[in-house]
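J.: Any chance you can model this:
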Amino acid sequence: MPNFYIKKLIVSGNGNEPSVLEFDEGLNIICGPSNTGKSYILECIDYLFGSDNIRFDRKTGYNNIKIIVDTDNGSITFDREIDSNKIKVHSNDHRIESGDYRTSGKKNISDVWLRLIGIDEEHFIIKNSRYDKQRLTWRTFSHMFLIKESVVFQEPSILLPKQNTAHTAALSALFFLITGQDFADSDPKEEKKIKEARKKAVVDYINKRLSDFAERKNELNKLPVGDEEYLQEKVENVLAEIAETEAKITDFVNRSKQLLKEIYVVSEQLAECNTLYNRYQALKSQYASDIKRLTFIVEGELHKRNMHPNSKCPFCDSSIPSLQKEATYAEASHAELHRIQLQLDDLVEAEQDLIKERSVLESKLATLNSEKSDVELLIKDELKPKIAALKATLYDYRRAIEIRNESVVISKYETTMKSELFEAMIEEESEVEFKIKNYFSRDIIATLDSYLNRVLESCKFDAYSSAYLDPSSFDIIINGTPKNTYGKGYRAFLNTVLAISLMEYLSDKGKYAPELLIIDSPILSLKEKGDGVASDTMKAALFQYLLDNQAHGQVIIVENDIPDLDYSNANVIQFTKDESYGRYGFLNGVRQ
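T.: Next up is the predicted model:
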């Protein structure tokens, strides 16, 4: 939970029905058409922050503003009449004393707000280069988290107030929020010693860098490096040769695949030949058996003619009757034998043809396998090693170019650093000036940069690549372009992103954090000519980011139209400017 959050805003007076807005701890969105009193909301809150002026139409009859704030220890009510510098405070938080406070002088309302974020003691900050001091007040930095419509698209940084003379005080206040250091005990004499020590450190650093550069250049000069045009020509030639060799590899790989297909076909044909040859052998064996059988029959018939038949039975010695002449099989067997012999002759002839065909196929298969082996050997032993050698040569040439470029860059750095060294050494001693920007360390700026980049990336800023906080202007540089070069819609968006980033940074890393952000019209004018689609994406992404990141404090957004998203986890207050439905506007009974 944040240190505090605004729970309720009440505007009343002269018998008018009080106008009340209730807020939640996280995201609050007030939306609706123009002239419904939305901007009055920021004016009222700012007035109770201690502003001397309020842009408020007295003719409305409303003349009293009240807000109720909730804390971990209770609630506090702030009550102020318009055109009065007295603010009544009623508190049941033991840290805050009830009573009448003023916008200036003793018992200042600023002390109440500072105490709510943990600043209990009085602090003085540096307000200009002469080390003059002023009291830290809530209003010294409130412009960083309460951003009105008239300034949301301003060209200067949203972290800096409009008055140039107040820049040092504002940044001193920000530095105090980050670190807790207020420079109240700063001594210009001590600062002069620090300046002299810093100057010596700069000179020593530059000399050390120049020594390092010289050492590195000597190392680079020992390496073989040719002319830049020569090296570039060599790189192009090697790339062309690599491309040519890779094309050959592709051709040979395709040829190898084709040979494999042909080998498969010939192998199938050879397998068929072998199968047919085996069948021929079985058939020859069958024919040989048939010829042997028939020959046996024919020879038997021939021997039978030479035998005399018995007239008596060898057992009983009785006469055997004469039988009719038995039929002979010799002629039929001889005819069958002749037919089979002819078939065998045909089979032998077919077998010879098959053997010749098989020999041709075996020869073709051997040729194909040999060619395939030669192709694979060429790819493996010649082309691929050639590619590897060419790539190694290409790396050497590119490395040579890098060495040459590094040497050129080092020379440029040497020239720049020599110039900086000369300026540092001849710098005249002058009265020490307080420069608050010098106190923002690299770590502080780098961490802020990381928050900025995360929010910008999440919010899908058009053509986003990189961004950083410029320590001289304390403003965003995005993709190398300063924010003030963008149109006002994009400036409003970037100012909002910076304010969100600062709120989250202080909440996570700061010594003290308001944990409050109030912005009027962050996207109202974003839809610029030619950028409609991209801007709609940015709008939706910004509001989605606010919906998804509510742990850093209370956010109050005032806007005309809001993107079509799921706002179930936000407090949305909508004004309709229509008598027939909803709430017309902020102030009850006021029509514009």
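J.: C-alpha from now on. contacts and neighbour counts both.
T.: Fine.
J.: what does stretch 231-249 contact?
T.: The contact list for stretch 231-249, computed with Cα atoms under 8 Å, 6 or more residues apart in numbering, reads 379, 383-384, 386-387, 390-391, 393-394, 397-398, 400-401.
J.: How far away from the center of its chain is it?
T.: 35 Å (Cα atoms, centre = their mean, to the nearest Å).
J.: With secondary structure and neighbour count added, can I get the contacts of stretch 231-249 in CSV?
T.: CSV is the format used below for these (DSSP: H, G, I helix; E, B strand; the rest coil; neighbours: other Cα atoms under 10 Å):
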residue, secondary structure, neighbour count
I379, helix, 18
L383, helix, 19
K384, helix, 15
K386, helix, 17
I387, helix, 19
L390, helix, 17
K391, helix, 15
T393, helix, 16
L394, helix, 20
Y397, helix, 21
R398, helix, 16
A400, helix, 21
I401, helix, 20
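J.: which residues of the stretch 301-450 of the chain fall in helices?
T.: Using DSSP state H, counting those that start in this stretch, the helices of the stretch 301-450 of the chain run over 330-378, 384-426, 442-458.
J.: Please compute how far the longest one lies from its chain's middle.
T.: Relative to the mean C-alpha coordinate of its chain, helix 330-378 is positioned 71 Å out (Cα atoms, centre = their mean).
J.: Over to the last one?
T.: Taking the mean C-alpha point of helix 442-458 and that of its whole chain, the gap between them comes to 15 Å (Cα atoms, centre = their mean).
J.: mind listing what's buried in it?
T.: I445, L448, D449, S450, Y451, L452, N453, V455, L456, E457 (16 or more other Cα atoms under 10 Å).
J.: from those residues, which is closest to I297?
T.: Closest approach between these and I297, by Cα to Cα: E457, at 105.9 Å.
J.: Let me know the helix or strand that the nearest residue to the closest one once chain neighbours are set aside is in.
T.: Residue nearest to E457 in three dimensions, not counting chain neighbours: Y464, with 7.0 Å by Cα to Cα, 6 or more residues apart in numbering. Using DSSP states H and E, Y464 maps to neither a helix nor a strand.
J.: Surely Y464 is in contact with T481?
T.: No. Look at Y464 against T481 with Cα atoms under 8 Å: they stay out of range, at 11.1 Å.
J.: rewinding a little: could you pull up the residues touching the residue nearest to E457?
T.: Neighbouring residues of Y464 by Cα under 8 Å, 6+ apart: L456, E457, I478, N479.
J.: Switch these over to JSON lines, and while doing so, append distance to V112 to every line.
T.: Putting these into JSON lines (distance: Cα to Cα, whole Å) gives the following:
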{"residue": "L456", "distance to V112": "34"}
{"residue": "E457", "distance to V112": "37"}
{"residue": "I478", "distance to V112": "38"}
{"residue": "N479", "distance to V112": "42"}
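J.: Second input sequence below; structure requested for side-by-side comparison:
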Amino acid sequence: MSKSSAKLKINKLVLEGRDKNYVVEFHNGLNIIYGDSDTGKSSILNLVNYLLGSKNVYMYEELEIHGKEALLEVLLNDEIFTIKRNIFNSNDFIEVYPSSIENIKDTFPLEFGPDYKKMGPNGFFSDFLLESLNIPLIEVKVAPTKADSKTIRLSFRDIFKFCYLNQDDVGSKDMLDRKNFSVFTKNKETFKFIHNVLDTQVLDMEKDLSEKRRKKNELIAEYKIVSTFLRDARFETEDSINHKIEQTNLELIFIESNISKINSTLLSDTEQFEDLRQDIFLLEKQINETHVEKSVKETQLEQNIRLRKEYKKDIDKLNASIEIKEALPENDEEPNLSCPLCDSIIILDSKENTIIQYEGRMLENEIKKLKSRINDIDGLIIEQRNGVYIFEENLRKWKNELAEKKNTLDMNTKQIISPYLSQRDEMMSKRAALHETKQSILYLHKVRTKLNKLNQNAEIIQEQISELDGKLEKLKKGTPEIEQVIGDIADILSEYLHTIPILNAHGISINKNTFLPVVRNRDYHNLTSGGLRTIVSIGYFISLLKYGDKYNTYLPSILMIDTLGKYLGTNDTIPKKDRIREIVDDEGLKDPEKYSNLYKYLVSIHETLFETHQIIVVDNQLPSGLETTLSKYVVKHFSVDGIGDSKGLIDNA
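T.: The predicted model follows:
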């Protein structure tokens, strides 16, 4: 089995909240997240996508109320990193720690610009991901057929489109932005690059190799300068630092034990400390009142967020009314319309059609009013959220002050107080000194870790150079023909479609102009069945993944699919009236067996590619009869009635 040259694996997602953290852990191979609607399933993939550089995160109300920041622990070609990002401001720099989530305090973070419009102190986030995955930094032509065409950077986001099939694209006719000419053109150039058939690939790879050699030399030079300085400054060695950390921790344990013993003896009560008791009483009262005020403010915040959501729904409805009105014929003599879902005839009754009785300008004015109200509410939400933060800060401060006063009262009310106070003060002084010493030692440890990382990075770049040298040599000897590439991908797709199986599985290929699937000699966007498009779109992305493993392409070794059962018959126990409605099931895709076969196919991929690849699937349920088989792949099960792991991603909402 070949090792992917762009190995990307998600280890852990952590959403930091105001009340607690929400954690999702992943493993190699197949990962399944399933459960009831509106429980935060899709938001998990949405957050992963955001932490990998997407411009936006879907900000539903529970996330906006309870969330603060998000962290993603990833393996990039077996090197561990933690990505940290502000979920409320996508323009902030993205922090990257060269460590696991648990150890980020032991390292210095790198700061990257979120896109190519804003450079961070350490460069662009996309370049960091591409370089870590050993994917060359190249530019592609805006108009490939023109010799003098302008060029544009190929970003990690362009490549990741072929790794993430979100719920809007599953079964969509316009998968991969087919109708957006400029974006789709870049997508096609990205497809060529991923599969090593881009015309300029040899030249671009030579440039990237030259840049990597330059960076390696810079890292080696920086390592020598820093190590020489540390040696001349008689800086502690790593072994010596680790020994001092261990010794300091042991001394702190001893000191804490002594302080605890002294505190346990200070149990006296006299009237001379009545003022201190009064201070404690007032603080407790202030804290309780603030908790009430904070609760009121949080309720107002939640109400405004929900109100804003309702206004947005009203705007969507009004926009839909405008679109429907524009689509309706001007008079009764015009031909009837066809339903866009089932091609059946829509019979219009103008007497009962309330939409056409309203002028478009009236609806547009109403939309403007709603948008104005949303702007006002946005200001209130920011003000109320800041107010909650102030309450929380005050509560932390007053609770600390209360704890100190209670501690002082306990200490000073001992019958024989002076000797114990003297001993305790001495111990606390030693503890403070030890904590200062420990912080200094930890800083030295961070510096040593940074130095080691320089050396490791130089070694990693050398490995990347060797790998790219091999690829470059192969490209120079003979770049694969695009017909051969799409032919091999089509073979994988054909095998998949026969396994599901679909009816009349013939005429299967990849269009050499669009690089999208062809089934029954019909282009993907001309397939009329939503269920068939769902099966084919999932199969297309799976085929790209399997081809990438076999031929070592630049496609990252991860696939994320949101809502696998879209348009499919998922469970034979569901009443017919509750299934997705189609007039005629000509494709036979309401048969739950096909849904089960789809999951069985994913399990077979897991068994083959477990060591090198990762597949993350979000769905509403599991196929009947496979619950036990699939249970070992489930990483999260949400249920509003509490049957699953929890009620949702944010389970205190």
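J.: Most tightly packed of the helices of the stretch 301-450 of the first structure?
T.: Among the helices of the stretch 301-450 of the first structure, helix 442-458 has the highest mean neighbour count (mean count of other Cα atoms under 10 Å), at a mean of 17.
J.: tell me which strands and helices that helix is in contact with?
T.: Helix 442-458 of the first structure sits against strand 467-470, helix 488-509, helix 532-548, with contacts defined as 3 or more Cα pairs under 8 Å, 6 or more residues apart in numbering; DSSP states H and E.
J.: Any idea which of the ones you listed gets closest to I158 of the first structure?
T.: With distances scored as Cα to Cα, the stretch of these nearest to I158 of the first structure is helix 488-509 (5.9 Å).
J.: one step back: what does the residue nearest to E457 of the first structure align to in the second structure?
T.: Alignment note: Y464 of the first structure maps to A505 in the second structure; criterion TM-score structural alignment.
J.: which residue lines up with I561 of the second structure in the first structure?
T.: In the first structure, I561 of the second structure lands on I519 (TM-score structural alignment).
J.: is it true that that match touches I556?
T.: Yes. Contact status for I519 of the first structure versus I556: in contact at 6.5 Å, counting by Cα under 8 Å.
J.: can you redo the buried residues of helix 442-458 of the first structure as CSV with distance to K38 of the first structure?
T.: Shown next, in CSV, are those (distance: Cα to Cα, whole Å):
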residue, distance to K38 of the first structure
I445, 35
L448, 31
D449, 32
S450, 33
Y451, 30
L452, 28
N453, 31
V455, 26
L456, 27
E457, 29
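J.: hang on, the earlier thing: list the contacts of the one helix or strand the match of I561 of the second structure maps to.
T.: Element membership for I519 of the first structure (DSSP H and E) is strand 516-520. With contact meaning Cα under 8 Å, 6+ apart, strand 516-520 of the first structure is reached by 5, 39, 42, 145-149, 152, 496, 499-500, 503, 553-559.
J.: on average, how far is that strand from the matching bit in the second structure?
T.: Its aligned residues in the second structure lie a mean 0.7 Å from strand 516-520 of the first structure after superposition (mean Cα distance after the TM-score superposition for the first structure).
J.: Next, the angle from that strand to helix 488-509.
T.: 170 degrees (axes from the mean of the first three to the mean of the last three Cα atoms, to 10 degrees).
J.: And C31 of the first structure? What does it align with in the second structure?
T.: In the second structure, the residue matched to C31 of the first structure (TM-score structural alignment) is Y34.
J.: Can you report how many residues lie near its match?
T.: 23 (other Cα atoms under 10 Å).
J.: do E274 of the second structure as well
T.: Neighbour tally, E274 of the second structure, other Cα under 10 Å: 12.
J.: again, but for the one 4 residues further on
T.: Neighbour count of Q278 of the second structure, defined by other Cα under 10 Å: 11.
J.: Which of the helices or strands spans it?
T.: Using DSSP H and E, Q278 of the second structure maps to helix 274-327.
J.: In the first structure, what stretch matches that helix?
T.: Using TM-score structural alignment, helix 274-327 of the second structure lines up with nothing in the first structure.
J.: next helix or strand past that helix?
T.: Next element after helix 274-327 of the second structure (DSSP H and E): strand 337-338.
J.: Return the closest of the contacts of stretch 231-249 of the first structure with respect to N53 of the first structure.
T.: Closest approach to N53 of the first structure among the contacts of stretch 231-249 of the first structure (Cα to Cα): I401, at 65.6 Å.
J.: The second structure: which residue goes with that closest one?
T.: Matched by TM-score structural alignment, I401 of the first structure corresponds to no residue in the second structure.
J.: Tell me which of the helices of the stretch 301-450 of the first structure lies nearest to L136 of the first structure.
T.: Of all these, helix 442-458 sits nearest to L136 of the first structure, with 21.2 Å by Cα to Cα.
J.: okay, the angle between that closest one and helix 532-548?
T.: Using the same axes, to 10 degrees: helix 442-458 of the first structure against helix 532-548 is 120 degrees.
J.: got a list of contacts for helix 442-458 of the first structure?
T.: The contact list for helix 442-458 of the first structure (Cα under 8 Å, 6+ apart) reads 464, 466-469, 471, 497-498, 500-502, 504-505, 541-542, 545.
J.: Okay, helices next: where are they in the second structure?
T.: In the second structure, the helices defined using DSSP state H lie at 41-51, 61-66, 125-132, 156-160, 181-194, 201-232, 238-265, 274-327, 360-412, 418-477, 482-499, 530-551, 592-609, 627-630.
J.: can you tell me what part of the first structure the fourth one aligns to?
T.: Mapped onto the first structure with TM-score structural alignment as the criterion, helix 156-160 of the second structure occupies residues 138-142.
J.: go on, the third one?
T.: Taking TM-score structural alignment as the measure, the first structure aligns residues 109-116 with helix 125-132 of the second structure.
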